[in-house]
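Enquirer: Here is a sequence with its predicted model. Questions after.
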Amino acid sequence: MYQTLDPKTLTVFITGATSGFGAAAARRYVAAGGKVIATGRRGERLKELQDQIGAENCHIIELDVRDRAAIDAAISAIPAPFAGINVVLANAGLALGLQPAAETDITDWETMIDTNVTGFVYTVRALLPGLIERGGGHVVTLGSVAGDYPYPGGSVYGATKAFVKQFALNLRADLQGKNVRVTNIEPGLTETEFSLVRFKGDEGQANKPYEGTTPMNADDIAEAIFWSTTLPAHVNINRLQMMATTQAFAPFDIYRRG
């Protein structure tokens, strides 16, 4: 029988756990007997999650990943039953707007860079030494197909996810011999709050990308995350790209002359 890692041995630090992939992953790990530290900016959402899956195996921290001092303080204050973190799920991120580059609100670009890049590296850097000191673990980063395939209006969002992809690959090289695995999960069309956030609460716009499709959902992505971290310790999934069956590679945009 194929021997996978026992999820009961995993303590998972999750950013962006207030909805979507992060919340689904928290539920998946706790259901399998693991422990999670669920973090995010919306405290009431975290409390709802904790009430659903139980405080015994879910510690919550209200946290903005863009605040490096807050991350360091939060990690230092983690209670003993949750201190043995061996999986880091760097999930917090967002897309804002879909305007052409010359028309976009520059503050949207700044927010995406601050969250998807700066907050992301703050998270990994703060937790990595602990993984190494404890003898190993797993860093899971959340990329996107947008990190490989460009589309109109996705300039900075796609660029941030390309950064995540390359950071994860370089991190894998840095960690050779440290017994720390690194996996970049790269989802495509998935129906969560992602689109609602991108269009700042406009439900009409947010629903359009999913019309006529059968998108993936947060549980689909959480299952892939869980699978990658419970494979035997000698197996590392470098990148895992996922698309809905009804999604394919974007057609080239053609400029029609004359």
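Expert: Yep, that arrived.

Enquirer: From here on, just use CA atoms for contacts and neighbour counts.
Expert: Fine.

Enquirer: residue ranges of the helices in the stretch 101-250 of the chain, please?
Expert: For the stretch 101-250 of the chain, the helices defined by DSSP state H, counting those that start in this stretch occupy 106-113, 120-133, 155-174, 194-198, 203-207, 218-230.

Enquirer: for this structure, which residue is closest to the average position?
Expert: Geometric centre of the chain, nearest residue: residue 91, 2.1 Å, by CA atoms, centre = their mean.

Enquirer: Show the contacting residues for that one.
Expert: Contact partners of residue 91, counting by CA atoms under 8 Å, 6 or more residues apart in numbering, are 14-17, 21-22, 120, 141-142.

Enquirer: and of those residues, the nearest to residue 235?
Expert: residue 141 (16.6 Å; CA to CA).

Enquirer: Tell me the spacing between the closest one and residue 96.
Expert: 20 Å (CA to CA, to the nearest Å).

Enquirer: Surely residue 26 touches residue 33?
Expert: No: taking CA atoms under 8 Å as the definition, residue 26 is not a contact partner of residue 33, at 10.9 Å.

Enquirer: Who has more neighbours out of these two?
Expert: residue 26 (29 against 15; other CA atoms under 10 Å).

Enquirer: Three-state assignment for the more buried one, please.
Expert: In three-state terms, and counting by DSSP: H, G, I helix; E, B strand; the rest coil, residue 26 is helix.

Enquirer: who touches the helix or strand where residue 88 lies?
Expert: Using DSSP states H and E, the element containing residue 88 is strand 87-90. With contacts defined as CA under 8 Å, 6+ apart, strand 87-90 is touched by 10-16, 22, 120, 123-124, 127, 137-142, 229.

Enquirer: ok so, going back, now rank the contacts of residue 91 by neighbours and give me the top one.
Expert: That'd be residue 17 among those, by other CA under 10 Å, with 31 neighbours.

Enquirer: Setting aside sequence neighbours, what's the nearest residue to that one?
Expert: Leaving aside its sequence neighbours, residue 17 sits nearest to residue 23 (CA to CA, 6 or more residues apart in numbering; 4.5 Å).

Enquirer: Next up, the contacts around the one you found.
Expert: If you count contacts by CA under 8 Å, 6+ apart, residue 23 has them with 16-17, 38, 49.

Enquirer: could those go into TSV alongside secondary structure and distance to residue 170?
Expert: Converted to TSV, the contacts of residue 23 look like this (DSSP: H, G, I helix; E, B strand; the rest coil; distance: CA to CA, whole Å):
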residue	secondary structure	distance to residue 170
16	coil	23
17	coil	25
38	strand	26
49	helix	33
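
Enquirer: hold the first one in mind and look at this next one:
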Amino acid sequence: MGTRRVVVTGASSGIGAATVRLFRQHGWDVVGVARRADKLAALAAETGAAVFVADLTVQNDVDALQDYLAASGPLHALVNNAGGAMGLDSVEDSAVEDWAWMFEINVLAVKRVTSAVLPLLRRTIAAEGGSADILTVTSIAGHVAYLGGGGYNAAKFAAHALMEVLRLELNGEPIRVIEVAPGMVKTDEFGLVRFGGDAVKAAAPYENVPNPLTAEDIADTIVDAVERAPHVNLDLITIKPVAQAAPSRLARGALSVRPEA
């Protein structure tokens, strides 16, 4: 089998960019997809990855992505990474517009891209044999609710359900469906988007938390899952820093053993 190719969404920064870098280091051909052309151009220059500018909440952009992928070679894996949170208000007080944006990017974009890419994965399997992968980055917010998480919880719970159903639908085909659900990951932009560019609010959740996860930690998990033997499916991978027991249960300050009684 020749070089394998993967498409990674949300590739302009954070987990997506780190995933593109690591796949390239492992010898994969990579197509990085995001809205920001300047960020993608810099990533392409750094890594040698191919890039495609698209807003995944716009069907015409996803159709154009499908056409590009179909015309540019076989495809072996999809990493649905694009997503985000908006606000930390209560269910009562939060803006419906924020919920709609979160559902669009965390759920409907995953559905759009998965629907576009699945025929291409099947085409590659038919031509080459082997198997393919669909991996989606969700969140522990899609498994455990927390105060202020209403819209984000709802969207990520839906993304989790989407992956569960897709795995049932694809049973019998050599296509793995993998979900990676990270906990606290400190990246440059997640908090800034959530809090409308307020750097103080964006930094507060990580204050005095020892060693939150990095984008590179999640990228390592993604690439490891996709590169495992094709008969092994890591259906659901939950990954949190040791300091985080649950979304709302964080240790702050240095970790240390309790003194003996």
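Expert: Sure thing, it's come through. All figures in this text were calculated on a predicted structure; none of them were measured in a lab.

Enquirer: closest one to residue 60 of structure 1 among the helices of the stretch 101-250 of structure 1?
Expert: Proximity to residue 60 of structure 1 (CA to CA) singles out helix 120-133 among these, at 15.7 Å.

Enquirer: Okay, buried residues for the closest one please.
Expert: 120-124, 127-128, 130-132 (16 or more other CA atoms under 10 Å).

Enquirer: now those residues as TSV including distance to residue 162 of structure 1?
Expert: What follows is the buried residues of helix 120-133 of structure 1, written out as TSV (distance: CA to CA, whole Å):
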residue	distance to residue 162 of structure 1
120	13
121	14
122	17
123	18
124	16
127	22
128	21
130	26
131	25
132	26
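
Enquirer: Which position in structure 1 pairs with residue 185 of structure 2?
Expert: In structure 1, the residue paired with residue 185 of structure 2 is residue 190, using TM-score structural alignment.

Enquirer: Kindly provide the distance from the counterpart of residue 219 of structure 1 in structure 2 to residue 4 of structure 2.
Expert: Here residue 219 of structure 1 is matched to residue 216 in structure 2, going by TM-score structural alignment. Using CA to CA, residue 216 of structure 2 is found at 21 Å from residue 4 of structure 2.

Enquirer: Looking at the two, which has the bigger crowd around it?
Expert: residue 216 (19 against 16).

Enquirer: ok, the more buried one - contacts?
Expert: Contacts of residue 216 of structure 2 (CA under 8 Å, 6+ apart): 15, 18-19.

Enquirer: Mind doing that once more with 6 Å?
Expert: Residues in contact with residue 216 of structure 2 (CA atoms under 6 Å, 6 or more residues apart in numbering) are residue 18.

Enquirer: of all the helices of the stretch 101-250 of structure 1, which lies closest to residue 65 of structure 1?
Expert: Residue 65 of structure 1 lies closest, by CA to CA, to one member of the helices of the stretch 101-250 of structure 1: helix 120-133, at 6.7 Å.

Enquirer: how much does the closest one stray from structure 2?
Expert: Its aligned residues in structure 2 lie a mean 0.9 Å from helix 120-133 of structure 1 after superposition (mean CA distance after the TM-score superposition for structure 1).

Enquirer: so what corresponds to residue 44 of structure 2 in structure 1?
Expert: So residue 44 of structure 2 corresponds to residue 50, using TM-score structural alignment.

Enquirer: And residue 65 of structure 2, by the same measure?
Expert: Looks like residue 65 of structure 2 aligns to residue 74 there (TM-score structural alignment).

Enquirer: Is its match part of a helix or strand, or is it coil?
Expert: helix.

Enquirer: Report the separation between it and residue 125 of structure 1.
Expert: 14 Å.

Enquirer: Same check on residue 78 of structure 1?
Expert: Relative to residue 125 of structure 1, and taking CA to CA, residue 78 of structure 1 is found at 17 Å.

Enquirer: thinking again about what came up before, could you verify that the match of residue 44 of structure 2 is part of a strand?
Expert: No: counting by three-state DSSP, residue 50 of structure 1 is not part of a strand but helix.

Enquirer: what about it, neighbour count?
Expert: 22.

Enquirer: In space, what's closest to it - neighbours in sequence excluded?
Expert: residue 58 (5.9 Å).

Enquirer: who are the neighbours in contact with that neighbour?
Expert: Listed by CA under 6 Å, 6+ apart, the contact partners of residue 58 of structure 1 are 35-37, 50.

Enquirer: With residue 224 of structure 1 instead?
Expert: Counting by CA under 6 Å, 6+ apart, residue 224 of structure 1 has no contacts.

Enquirer: Would you mind giving the secondary structure of the aligned partner of residue 56 of structure 2 in structure 1?
Expert: In structure 1, the residue matched to residue 56 of structure 2 (TM-score structural alignment) is residue 65. Following three-state DSSP, the label given to residue 65 of structure 1 is coil.

Enquirer: Residue 65 of structure 1: what's it in contact with?
Expert: Contacts for residue 65 of structure 1 (CA under 6 Å, 6+ apart) come out as residue 119.

Enquirer: could you redo the last one with a cut-off of 10 Å?
Expert: Residue 65 of structure 1 is in contact with 15-16, 39-41, 71, 90, 92-93, 114-116, 118-123, counting by CA atoms under 10 Å, 6 or more residues apart in numbering.

Enquirer: re earlier: format the contacts of residue 58 of structure 1 as TSV; extra columns: secondary structure.
Expert: Below are these laid out as TSV (three-state DSSP):
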residue	secondary structure
35	strand
36	strand
37	strand
50	helix
